[in-house]
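> Starting from these lines, generate the structure:
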Amino acid sequence: MSENSPAPLHLIPDAPIANASFDQLDRMAFVRSFAEAIRAAQGTDSVVLALAGPWGSGKSSLLNLVAGELEGTAEPPLLVIRFNPWWFSGTGRLVPAFLQQLGAAVSRPPVKETLGSATVCLDRLASAIAAPGSQELSADPATRDVEMIRDELNSIFRNSDRRVLVFMDDIDRLTPDEMTQLLLIVRAVADFANTTYVLSFDYDVVVEAIANKLGVDGRTYLEKVVQLQIDVPLPGRMTLERMVIGQLEVIDPTAKSLDSETQRHFRILFKGGIKHFLATPRACTRLLNVLRLTYPTLAGQVYFPDMLGICCLMSFSSQAVQAIRSFSEAFVGHCQVKGQGWLDLREFHEAWLAHVTKRDRAAVGAIVRSLFPKVAWALNGPMHGEEYVETWHRQQRICSVKHFDSYFRLGLSASEAAEHQWRKMVESIDDAAEFARALQHFGPLDSGNDSGGVGELLHQASDFVNEQATPEQAHNLFCAIMRRGDQISSAKDDGPEYRLQIDPIHWVVWVLIDCLLRIEDPSKRLAVLAASVSDDAGLLTAAELLDALDYRSDILADGTDAPTAEANTAKLLKVLKILDKRIQEASQNGELAEHTQFMKVVQKWRQFGRKTKSRNWVRAACKDDERFVDALQQVRSGAGGDGGLEPLPIDLLVELFDRDEMLTRSERLQREPPDWLSPDGAITLELLVALLKQQAENSDASK
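I've put the predicted structure just below:
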């Protein structure tokens, strides 16, 4: 169709959208109503809501949109917690894992004063439930009295002015036993005062699992757990079709100006068969990704409507593709004028079509008839004789013997497309900038640019690990991301900024944890981790991962004994010593000074117990004023600065620098601002001076 190949195209992630700017399906009215239902929870009773819909209907996206709608609008503010039970599937520790994550959440600074005391109680409850009777008995029976612990927790939550909102997604991916455990959490174990749970699942899958596991009516059981279930509003077929057609015009810009004959072929294919498969956003993404992988390098060599049709079959009907590839002579070419072989052709095509799912059979048949006139003739359609061969050749149709093979030169099935995607990512991962660009190729639908938020882009890698990767692939990807995680996390993110911003390094860590979970043997996980940290893992990536693993001890536990703090420390201590040695070497050979996020590394080093060494290094490294301001900005950025006084961690800075020298230095830079001082640097100095003076005034007042 087009003499010039279109610009390089990028895959669309089968990942939830993060905010309303990416919503192409007009779901915000529903989101606002759902958010209002959450706000409307009155009293202190625990409330359970559910968002139900089939796989691929956009439940995860809707949860993200609801969370965004609630952000900053609820009074008093909600404490929002996301718990993905699928992360813990197969560990046998679903209930304790949730309680531990809840305990970590209530110790966050904004709620620590009112809810922080719940952390110890939640740990006690997790221990009592994880392995009842197996732990060494304490002197005080109250420490293992589940009812007493729950009463204490209820009192803490009831007296808080903050309601806790817990989103639980992907419940339908769990085993039947795990699904029932999760329902036990929200109605019997963690139904604490002032809590709201929002569960997301495929209703039919969960109902069937309950029935199979418990031998009861799944619908009735679920009704006793969930007070309000809201079904996902499936987007109208016209909305999905318009979205796909808009993307087709991006894939081939000349699609906007097709001649009348090509438009007719497109309409017949689309309305006759392709539209049948566009039932969910996930199905649309699947088709578009296969087309995006195959068409760009074939533009100018194939007929666009035919390429769309064959990509649809690659996405949704392996039987059709197998028949076409294996018996091409029954599809390609013209009909015999005298009808020779018609009966055999008819029997052949009726036979393979009979193996296509009944639900899809008519649509697959319509697509194949549109692509191949010989098939249409065999199934009682019109005859197209030898006189059409030249026209098909000129149009580069798939039914032309000369062009048939071109359509399968890059003919990838949906699963092959995912494998191709993984290989491309790993091939580019040794070049940090190229890998960052590769990740940015997995942007949201029609986002308007190729550099969406790094978090969303890493989401695609996480989804691939969870859904597609083999243990070996997960191992390779883990090592590669460990090696380049520091650069990836510092890549420029042109995505929108939010009040509750997640640092890209944490997205990197979550992908790494997904990779470890994909490696089945816990001892091998530990070996892979140790080898990577001792080799060439990024200092910040390794430090953040070890910090996270301190809270996810189940990843390294072999399951033979109940986990204890001592056991967890013992497993990570060896790796932590390796990292400590590497950071010390980096502080001496200049590597740490050249790190673009050296203050984050220093903070972790200090957290791991090296307070004196980290302080001495910072003071020596920041003798230069420009370096000093750079360090302040890094610390402010790491604290999530948004222009207020709170984000700059003054206590940390006072420990790292001399207080009086820091104040004198900052005031001098304010009076005589150097040319290199940026507006953001000036604001940071202003914040620092104000906080230091405020701290001094408070100290004087207390004397």
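> C-alpha from now on. contacts and neighbour counts both.
OK.
> Just say helix, strand or coil for residue 55.
Of the three states, residue 55 takes coil according to DSSP: H, G, I helix; E, B strand; the rest coil.
> Contacts only, for it.
Listed by CA atoms under 8 Å, 6 or more residues apart in numbering, the contact partners of residue 55 are residue 202.
> Can you give me the distance of it to residue 287?
Taking CA to CA, to the nearest Å as the measure, residue 55 falls 16 Å from residue 287.
> Over to residue 121?
Distance, residue 121 to residue 287, by CA to CA: 49 Å.
> Can you show me the helices along the stretch 301-450 of the chain?
Counting by DSSP state H, counting those that start in this stretch, one finds helices in the stretch 301-450 of the chain at the ranges 304-316, 318-326, 342-353, 358-371, 373-378, 389-395, 414-428, 432-440.
> so what secondary structure elements neighbour the fourth one?
This points to helix 358-371. Judged by 3 or more CA pairs under 8 Å, 6 or more residues apart in numbering; DSSP states H and E, helix 358-371 is in contact with helix 260-269, helix 304-316, helix 373-378.
> Go through those helices and name the closest to residue 143.
With CA to CA as the criterion, residue 143 lies closest to helix 304-316 of the helices and strands packed on helix 358-371, at 55.8 Å.
> Now the second one, please; I'll put the structures next to each other:
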Amino acid sequence: MNVRDEVRGAYLALNGDKALLSIDDDEFGLGETISRLSDALAKMIRGDGYALGIEGPWGSGKSTFVNFIAEKLEKVSGQHVLRFEPWLIGDKGMLIAAFFSLLATEIDEIEQSSEFGSSFTPWQRLRAKKKLSGAIRKYGKYTAALAGSVDKAASLDPTGAVGLAATGFTSLGRLSGLFGNTEPLEKLKSEIVAGLKELQRTNPDIRFNVIIDDVDRLPPEEAVEILRMVQKVADFPCITYLICHDSNVLSEQVRRSLQLKDGRRYTEKIFQEVIHIPPQEPFALRRALKAKLKRAFPREFESIRGDRDAEYREHLLFDVWAGQFLTTPRDVSRLFDSVILNWPLLPPRSDFCDFLWLQLLKLKSHELYVWTREYLQNVGAYRDGGRAGDTQPGEMARSLAKLMGKYGWSSRAYITGINSFLPGVGSFALDDEKKRKVFDFSRDELSMFEASRRLGSPSHWRQYFSFEAPSYALKDGDIGAFLKACVEGATNAKAVLWGLLERPHEQPGHFVDLLLDRLLDLPAGSLSLTAADGMLAAFSLAMDDLARKSEGIEEFGRSELWRKGSLLLQRQRPSQFVDVVPKARAINWISHVIRDQGFAHGLPEGDRSYPDSQWLSRDDLDESIRQVTTRYESFGVKRIFNLPSPLDALHCWVQLGDEAIVRQHVAAAVEDDKGLLQALEAMRGWQNSSDTGVTHPLRDEVVGRFLDAKETFARLSALAREGRSRSIRRQAAELAAAWQREDKR
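Down below sits the predicted model:
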């Protein structure tokens, strides 16, 4: 059904459920509401310390709502928007001081010419501004002291008298013992009021709109302190407070902190008006989700068209299941992020509708998600000839009915179409409870799920649980650890590779192979240059040893680890390949990479080039060839014979280097009988046929690149008959039998 884009998800970003900032991004038609409310805030409110509640449950979009209001107000002359974020402060005693510091800073930044009256001289404007901001800072510092040692009674007392008494003072008039200051608190507040009224007189439109978000996420005592501040401590002219909260949560915070019977009655005295976030219609939420997914995954949706089964499941997913579970814009954002994070991890041809259904369960119905996972674990046993126990079908059917009952579906399971997503539950969808079953597979049902690689496939179900992989899968932390180590240095990255190599598994190298697969799933060029260079350096240290210890992981006789490592270089383009070649311990793998790049550039000369595969420049390739052939000459050809895949290195040397020099080195190495046998073992190739399986033949054209093939075969045949030892004769005979000669005369 699905066509997987090999780089799907590469252009997507995880945004979480962060609030939107601009009305241009509005997905739910809030524009008119925002315009009317912003206009009212700018033109109609004149009261001192006006407190407006923005109320809605968590996830309903309160933060986005006030962000849109702020965007509108900031475009209105005289309107100032201040964002007070108390949850960043983390200290009840500092909340009030932090607020007044924020207000004073805003006063400092007001343009003198536009906000202070034209009747003032520039010096008078500056002096008035400094006097006002200074008074605000002092007032905040003094009143903050009253928040330190307060109890229930002090919190209920908006004047602060009880709090002052708790610190050892009996009058609000002076705080000299605490600050060495003799200025009355009442006088400071009067100065602030007078300064703000002067601002208002010279500019009637001026207003400070203070947004206080997430009050209901604060500890109860801090939430109460914010309410006290808004009600009495900072009830100044020109200030409007927009306080975002969930009324149920905030009422409970007040009740617990102040030990009241009804916290709601207290909060009702704080807010002059409460604006409730417009509830989003389920249809609007489903439409928004579908639109976001279609923009992100157009090919997946296009592949659904024309497939009647997939189209029906798409209808069930969005119109039934999403209609039941999506209740807030946050649900839409979280589900969308879950999709773009998990979907690229799935193998090609995975089913998009099944995947979306499972992600919706994971987000909104954990119990159904867990039931589905357990059910599919049992379905998976059918692939190996297993069956559910005698009582399990009935027990799981009853538990599913109980879960579905929470959503009003226990007697109407058929409307959910659950049997379209899971095999063996068709009987469960019937009305008759006594006949409901699970693991009740219709004819060829499992085969159809298997053929389409569906969620309910016994062979493929586990891949849909991308972050809940089995013990033989690679965890995301392993990928993160390797990439972090690549940045830290080649030695650290090699240690991670070695740790994965030594992790127990029936196939040595399995986890390294999975790591390379996961890295290949990353978008091309997505690694930083530092990480890409670190990865190259780690490979240059470890790849030869990895190949030796992972002999079963190969294809067409070549190490799959080498092939994937080479492809990773092409995708991530490290910058230091030329610098690595002279010191690489994994010279066999380096030879493999250089030879592949030689083919990409059309070497040996006259061969067809492949520009799309070229990631080394021709100059860097030529320098790499010079360096690697110099290394071959320096340590001798016998060392090449002992490499894990010597023919790769020999071909690299003879095809990209000086063939005459290579033949001289090989001729010197085969002067004795053991040297000849060692050289011929190194020249053996790879072949697979239905008759003989995998074999490692010798071929005339290969041996002929390095030695005279006819003379060498004659010498080998003589050794097989007349060798000095039984082992030499046996090895020579085996090599002669494996030799596929073009001219057998």
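> Superposing both, give me the TM-score.
Once superposed, the chains reach a TM-score of 0.54 (TM-score structural alignment, normalised by the length of structure 1), with 422 aligned residues with a CA RMSD of 3.8 Å.
> coming back round to it: how about the helices of the stretch 301-450 of structure 1 in TSV, adding distance to residue 149 of structure 1?
TSV is the format used below for the helices of the stretch 301-450 of structure 1 (distance: least, CA to CA, whole Å):
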stretch	distance to residue 149 of structure 1
helix 304-316	52
helix 318-326	55
helix 342-353	62
helix 358-371	53
helix 373-378	71
helix 389-395	75
helix 414-428	47
helix 432-440	46
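> In this structure residue 587 of structure 2 contacts residue 544, no?
Yes. Residue 587 of structure 2 is within contact range of residue 544, at 7.4 Å (criterion: CA atoms under 8 Å).
> Can you tell me the element the equivalent of residue 32 of structure 2 over in structure 1 falls in?
With TM-score structural alignment defining the correspondence, residue 32 of structure 2 maps onto residue 29 in structure 1. Remark: residue 29 of structure 1 resides in helix 28-39, with elements defined by DSSP states H and E.
> Which among the helices of the stretch 301-450 of structure 1 is found nearest to residue 41 of structure 1?
In terms of CA to CA, the element of those nearest to residue 41 of structure 1 is helix 432-440, at 39.4 Å.
> Check what contacts stretch 728-745 of structure 2 and list those residues.
With CA under 8 Å, 6+ apart, stretch 728-745 of structure 2 has contacts from 674, 677, 680-681, 696-700, 713, 716-717, 719-723.
> Narrow the residues you listed to those in strands?
Per DSSP state E, strands hold the following members of these: 698, 699.
> Which of the contacts of stretch 728-745 of structure 2 fall within helices?
Judged by DSSP state H, these include 674, 677, 680, 681, 700, 713, 716, 717, 719, 720, 721, 722 as members of helices.
> Could you check which residue of structure 1 pairs with the third one?
The reference is to residue 680 of structure 2. Checking TM-score structural alignment: residue 680 of structure 2 goes with nothing.
> counterpart of residue 240 of structure 1 in structure 2?
In structure 2, residue 240 of structure 1 lands on residue 285 (TM-score structural alignment).
> these two touch, right, its match and residue 327?
Yes. Counting by CA under 8 Å, residue 285 of structure 2 does reach residue 327; the two are 7.5 Å apart.
> neighbour count winner among these two?
Comparing residue 285 of structure 2 with residue 327 by other CA atoms under 10 Å, the one with more neighbours is residue 285, at 23 against 19.
> which SSE is the more buried one in?
helix 282-296.
> For the residue lying closest to residue 118 of structure 1 once chain neighbours are set aside, give me its contacts.
The shortest distance from residue 118 of structure 1 to any non-neighbouring residue, by CA to CA, 6 or more residues apart in numbering, is to residue 153 (6.1 Å). Listed by CA under 8 Å, 6+ apart, the contact set of residue 153 of structure 1 reads 118, 121, 122, 192.
> Nearest to residue 426 of structure 1, out of those: which one, please.
Distances from residue 426 of structure 1 to the contacts of residue 153 of structure 1, taken by CA to CA, are shortest for residue 122, at 40.4 Å.
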